[in-house]
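1. Here is a sequence together with a model predicted from it:
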Amino acid sequence: MLSNTELTGASETHLVTVDGHKLHPAAADAYLTMQKEAVASGLELAIASGFRSLDRQLSIWNRKWRGKLPLLSEQGELLDPSRLTDTEKMHAILHWSALPGSSRHHWGSDFDLYDPRPFQNSELKLRLVPAEYIDSSGPCHKLWQWLTQHAHESGFFFPYARYQGGVAQEPWHLSYRSVSKECQRQLSLETLKDTINSLAIEGKRTILENLAPIKRQYIDTITEDDGWTNIWCG
């Protein structure tokens, strides 16, 4: 069980460093095992993003709210923040970025994976968009196919395998089930409320007024199964 500061990304005392990224020790061990298995299958996998602190998540949120970072629609189209109500702006951010204090990346159990080989000695840049993984011509397609078949063997699953009305589909995002399941159970509405109240976060009033539905739609709604049923594989 994590402390509230660890659970919300305010503390890093529950983490170890692997491949330059901070992870929960159990997730780190499972990742290294999976990495060796991928290499044995002729593939490479690397972490694009592991632990993300509360401060970093807050910075992302505030810059998106202020229009300093792109704000996108569910279809990926650029939005003008000045033309949105605060509630609309909040939902636009939540579709692509977690509410500070609620990110699964705070726990150290979750990380974003990619195949580094196509990006070496190339002008190609990793963008972490579904087409890079799901499209047959995508640079991470072979790795994604392998992960959909074998990640569960090391205890991982895809929490955002499908879009379910909350967070966008993320075929790069893996979660170590035994740790993340307990963290999700532990993350209460009261803990989230206390965290948001403690932050200098843009849209605080709107967030607090909508905190319960935010938790249901964007935090609790994940893909529980290991498969990719009904997902087009390119």
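-> It's in.
2. rest of the way, CA atoms for contacts and neighbours
-> OK.
3. Can you give me the distance of the closest residue in space to His106 that isn't next to it in sequence to Trp144?
-> Spatial nearest neighbour of His106, excluding adjacent residues (C-alpha to C-alpha, 6 or more residues apart in numbering): Gly9 at 4.4 Å. As defined by C-alpha to C-alpha, to the nearest Å, Gly9 lies at a distance of 28 Å from Trp144.
4. His152 now?
-> 13 Å.
5. let's bring in a second one:
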Amino acid sequence: MKNLLFFFIFIILFNCNKNIEAKNTVKAELEHEVEDKVEDKVDAKDEIKIDKDFLLGKFDYKTHLDFIKVDSKLSSKVLFLQKETYVAFLKMHTVAKAEEINLIIISGTRNFEEQKRIWNRKWEKYKNLSPVERAEKIMEYSSMPATSRHHWGTDLDLNNLNNSYFDSGEGEKIYDWLVKNANDYGFYQVYNDKISGRTGYNLERWHWSYLPLASKYLKSYNSQISYDDISGFDGAEYADNLKSIQDYVNGISENAKKFEIKK
């Protein structure tokens, strides 16, 4: 009986390993297929020149050679991303879809002027508050122009802009899949909860950042940008007082910070 029991256990373990190997093989094949399809989308150069205007979002990404329009099937509106970010997302999307997870990009690159329109609209919305309170209210979820990671073409918002959406049903499945798999493709949730003492923006389960590029830009931002560079919109004069660089630009998750250290 013991021998028979051991035999059945061996068969079960053998089949489990086979299933895992098969799944990994399919995943590798899907990723390779995406590479073949999009390899022409990435330029041969290794690095993108990081100048201050780029870091501040003061450029036209629609004509920038390192940016590309997202396929309308993968987005909720006309969007652009950096080519490297887009290729990484395509790999992730292909594997996710094979596992019945549908990832839709609802926000991608936003330049300074686009962020300014969002900011000024909310500034008017909260006009009953004091200037500092207005800025703090907006910065629960929205960045001051010249301080947004969305300027860089490395960050994207997925599926829904409400945290509650990811608490149950399809949203919960999507979020659980991302938590388990997104890092494998370079995407990290930079704005997690604040239990660990993270500063800045509130929890954003929808916001995922492609750190192989974004980490370089954050490092360059911290070395080149000062509060003198944050101007040209309502309430800009409060950026220093609110520590928008220290607490918000650098207010990212510990997991993301560990990636930065490794790099």
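-> Perfect, thanks for sending it. Just so it is clear, the structure is predicted and the values come from calculations on it, not from any experiment.
6. which residue in structure 2 lines up with the residue nearest to His106 of structure 1?
-> For Gly9 of structure 1, the aligned position in structure 2 is Gly57, judged by TM-score structural alignment.
7. May I ask which helix or strand encompasses its match?
-> Gly57 of structure 2 is part of no helix or strand when elements are defined by DSSP states H and E.
8. Now do it against Ala96 of structure 2, distance only.
-> Applying C-alpha to C-alpha to Gly57 of structure 2 and Ala96 of structure 2 gives a distance of 31 Å.
9. between these two, who's got more neighbours?
-> Taking other C-alpha atoms under 10 Å, Gly57 of structure 2 and Ala96 do not tie; Gly57 has more neighbours (25 against 19).
10. So that one sits against Gly153, correct?
-> No: assessed by C-alpha atoms under 8 Å, Gly57 of structure 2 is found out of contact with Gly153, at 9.5 Å.
11. Name the residues contacting each of the two.
-> Shared contacts of Gly57 of structure 2 and Gly153, defined by C-alpha atoms under 8 Å, 6 or more residues apart in numbering, comprise Arg110.
12. that older thread, let me see the contact set for the match of Gly9 of structure 1.
-> So Gly57 of structure 2 contacts Arg110, Asn111, Phe112, Pro145, Ala146, His151, Trp152 (C-alpha under 8 Å, 6+ apart).
13. nearest to Asp167 of structure 2, of these?
-> Proximity of the contacts of Gly57 of structure 2 to Asp167 of structure 2 (C-alpha to C-alpha) peaks at Arg110, which lies at 27.4 Å.
14. Trace the closest one over to structure 1, please.
-> In structure 1, Arg110 of structure 2 lines up with Arg52, judged by TM-score structural alignment.
15. What is the burial count for its match?
-> 24.
16. Of all pairs in the contacts of Gly57 of structure 2, which one is the farthest apart?
-> Largest separation among the contacts of Gly57 of structure 2 by C-alpha to C-alpha: Pro145 and Trp152, giving 12.3 Å.
17. more crowded one of those two?
-> Pro145 (29 against 24).
18. now that one: how far from Glu29 of structure 2?
-> 41 Å.
19. Tell me where structure 1 has strands.
-> With DSSP state E, the ranges of strands along structure 1 come out as 16-18, 21-23, 46-49, 110-114, 156-157, 173-176.
20. Could you export these as CSV, including mean neighbour count?
-> Below are the strands of structure 1 laid out as CSV (neighbours: other C-alpha atoms under 10 Å):
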stretch, mean neighbour count
strand 16-18, 15
strand 21-23, 22
strand 46-49, 16
strand 110-114, 24
strand 156-157, 24
strand 173-176, 24
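21. Check the offset of stretch 85-94 of structure 1 from the chain's centre.
-> Its chain's C-alpha centre and that of stretch 85-94 of structure 1 lie 18 Å apart, by C-alpha atoms, centre = their mean, to the nearest Å.
22. what does stretch 148-166 of structure 2 give?
-> With C-alpha atoms, centre = their mean, you get 6 Å for stretch 148-166 of structure 2.
23. The contacts of Gly57 of structure 2 in helices, which ones?
-> Counting by DSSP state H, these place Phe112 in helices.
24. Which single one of the contacts of Gly57 of structure 2 is nearest to Cys16 of structure 2?
-> Distances from Cys16 of structure 2 to those, taken by C-alpha to C-alpha, are shortest for Trp152, at 42.3 Å.
25. Per the alignment, name the residue of structure 1 opposite the closest one.
-> In structure 1, Trp152 of structure 2 lands on Trp107 (TM-score structural alignment).
26. Have a look at how far, on average, the top helix by length along structure 1 is from structure 2.
-> Secondary structure of structure 1 read by DSSP H shows that its longest helix is helix 25-40. Aligned to structure 2 and superposed, helix 25-40 of structure 1 gives a mean residue distance of 0.7 Å (mean C-alpha distance after the TM-score superposition for structure 1).
27. what range in structure 2 does that helix sit on?
-> Against structure 2, helix 25-40 of structure 1 falls on residues 83-98 (TM-score structural alignment).
28. which residues are contacting the matching stretch?
-> Residues outside stretch 83-98 of structure 2 that contact it (C-alpha under 8 Å, 6+ apart): 27, 30-31, 34-35, 38, 41-42, 66-68, 70, 102-103, 153-154, 177, 182, 185-186, 210, 213.
29. With that, I have no additional questions.
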